[in-house]
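[1] A predicted structure for the sequence below; I have some questions about it.
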Amino acid sequence: MEAGGTLRRSGPVASFVDTNVVVYCHDHGSEEKRRVAVALLSDPPDRLVISTQVLSEFYWTVTRKLRPPLPDSAAAEATRHLAALPLVTIDGEIILSAIDTAQHHQLALWDAMIVEAAVRSGCDRLLTEDLTDGQEIRGILIANPFAA
């Protein structure tokens, strides 16, 4: 990791992956999105980055909101698997930057934290369905992998 907490990248450009994409890997009620998400997460692990926020949201979502929910043990194992990816830790600096980004771009704080984690990671693309496909925020291209 470089000074300021930026992940050092070498080789092909990496994508930051939002919670909704990894949740769809386990959502059997949305088969097409599940297929797309599984294919995306089959990329080489060094081309994908997540954050501690994604890890915690993933576990909560798949055990509480997903129908049927994953058993706690399966969700914990899936979370451990995700934690092996390059990981950005959400810290005070990211939160404060996210507050500014949320105000400037009229985003929910949680979405702005994901954007700021993507900035910190050195990625140039954020895979999410929560923001506008094709939009650029803070130098990060928003890409909805489920857009038709």
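    Cool, the structure landed.

[2] please count neighbours and contacts with C-alpha atoms only from this point.
    OK.

[3] which residue is nearest the middle of the chain?
    What sits nearest the mean C-alpha location of the chain, by C-alpha atoms, centre = their mean, is Asp18, with 2.1 Å.

[4] for Leu126, list the residues it contacts.
    Going by C-alpha atoms under 8 Å, 6 or more residues apart in numbering, Leu126 touches Ser15, Phe16, Val17, Asp18, Val115, Ala118, Ile140, Leu141, Ile142, Ala143.

[5] secondary structure class for the second one?
    Which is Phe16. strand (DSSP: H, G, I helix; E, B strand; the rest coil).

[6] A further structure is provided below for comparison with the first:
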Amino acid sequence: MSDRFIDTSVILYLLEDSDKADVAEAVLSGGGVVSVQVLNEALANCRRKANMNWDEASIFLNGIQDLCDVCDLTEDTHVLGRALGAKYGFSVYDAMIVAAALTNGCTELLSEDMQHGQIIEGGLKILNPFRDKM
């Protein structure tokens, strides 16, 4: 598995026609890890915001799954996520993303939604891939 976990926010920029879409494409071309939660969040946005039908959303997400390793959500991930949320003040969904990254041995979490440069539990660094490229 890769040492980079990719948050939903990065994936969703692929749906835009913008400089951020180019950055997201470059990030994803290097592979990474996503969780089932990330796929679910992306699916919800494909359907609701991008107005994709089920087939279109499936094709889009199959492409993500071809580029990234997908990790399961487990009870251990959930328990860790609750502890991280309480400790660091994350939202519920961000806490579960961080927990999935840690549980799967990732050292980088690529996200636009969290504090750039923050180190979690001494081993996971949050990086905003759009920060220096815009």
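    Happy to help now that I have it. Quick caveat, the model's predicted, so the values are computed rather than measured.

[7] before we move on, the earlier item: find the nearest non-adjacent residue to the counterpart of the residue nearest to the centre of structure 1 in structure 2, please.
    Aligning on TM-score structural alignment places Asp18 of structure 1 opposite Asp7 in structure 2. Spatial nearest neighbour of Asp7 of structure 2, excluding adjacent residues (C-alpha to C-alpha, 6 or more residues apart in numbering): Ser111 at 5.2 Å.

[8] what number of residues lie near the one you found?
    Counted with other C-alpha atoms under 10 Å, residues neighbouring Ser111 of structure 2 total 22.

[9] what lines up with it in structure 1?
    In structure 1, Ser111 of structure 2 lands on Thr128 (TM-score structural alignment).

[10] the residue nearest to Asp7 of structure 2 touches Ile11, doesn't it?
    No. Shown here, Ser111 of structure 2 and Ile11 do not form a contact pair, counting by C-alpha atoms under 8 Å, at 9.6 Å.

[11] ok, back up a step: wait, the match of Asp18 of structure 1 sits on Asn40?
    No. Using C-alpha under 8 Å as the test, Asp7 of structure 2 is too far from Asn40 to be in contact (11.6 Å).

[12] ok so, going back, how much space separates the match of Ser111 of structure 2 from Phe58 of structure 1?
    13 Å (C-alpha to C-alpha, to the nearest Å).

[13] and the strands in structure 2, which stretches?
    4-6, 32-35, 68-71, 108-110, 119-120, 124-127 (DSSP state E).

[14] as a markdown table, those strands with distance to Val92 of structure 2 would be great.
    A markdown table is the format used below for the strands of structure 2 (distance: least, C-alpha to C-alpha, whole Å):
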| stretch | distance to Val92 of structure 2 |
| --- | --- |
| strand 4-6 | 17 |
| strand 32-35 | 15 |
| strand 68-71 | 18 |
| strand 108-110 | 16 |
| strand 119-120 | 16 |
| strand 124-127 | 17 |
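
[15] okay, these, which one's buried deepest?
    Among the strands of structure 2, strand 4-6 has the highest mean neighbour count (mean count of other C-alpha atoms under 10 Å), at a mean of 27.

[16] that one: average distance to aligned residues in structure 1?
    Once fitted to structure 1, strand 4-6 of structure 2 is off its aligned match by 0.4 Å on average (mean C-alpha distance after the TM-score superposition for structure 1).

[17] now for that strand, which elements pack on it?
    Here strand 4-6 of structure 2 touches strand 32-35, strand 108-110, going by 3 or more C-alpha pairs under 8 Å, 6 or more residues apart in numbering; DSSP states H and E.

[18] residue in structure 2 matching Trp110 of structure 1?
    By TM-score structural alignment, Trp110 of structure 1 lines up with Tyr93.

[19] roughly how far apart are that match and Leu15 of structure 2?
    Taking C-alpha to C-alpha, one finds Tyr93 of structure 2 at 21 Å from Leu15 of structure 2.

[20] then Arg131 of structure 2?
    Distance from Arg131 of structure 2 to Leu15 of structure 2, by C-alpha to C-alpha: 19 Å.

[21] quick one: His26 of structure 1 and Met113 of structure 1, what's the gap?
    Distance of His26 of structure 1 to Met113 of structure 1, given as C-alpha to C-alpha: 24 Å.
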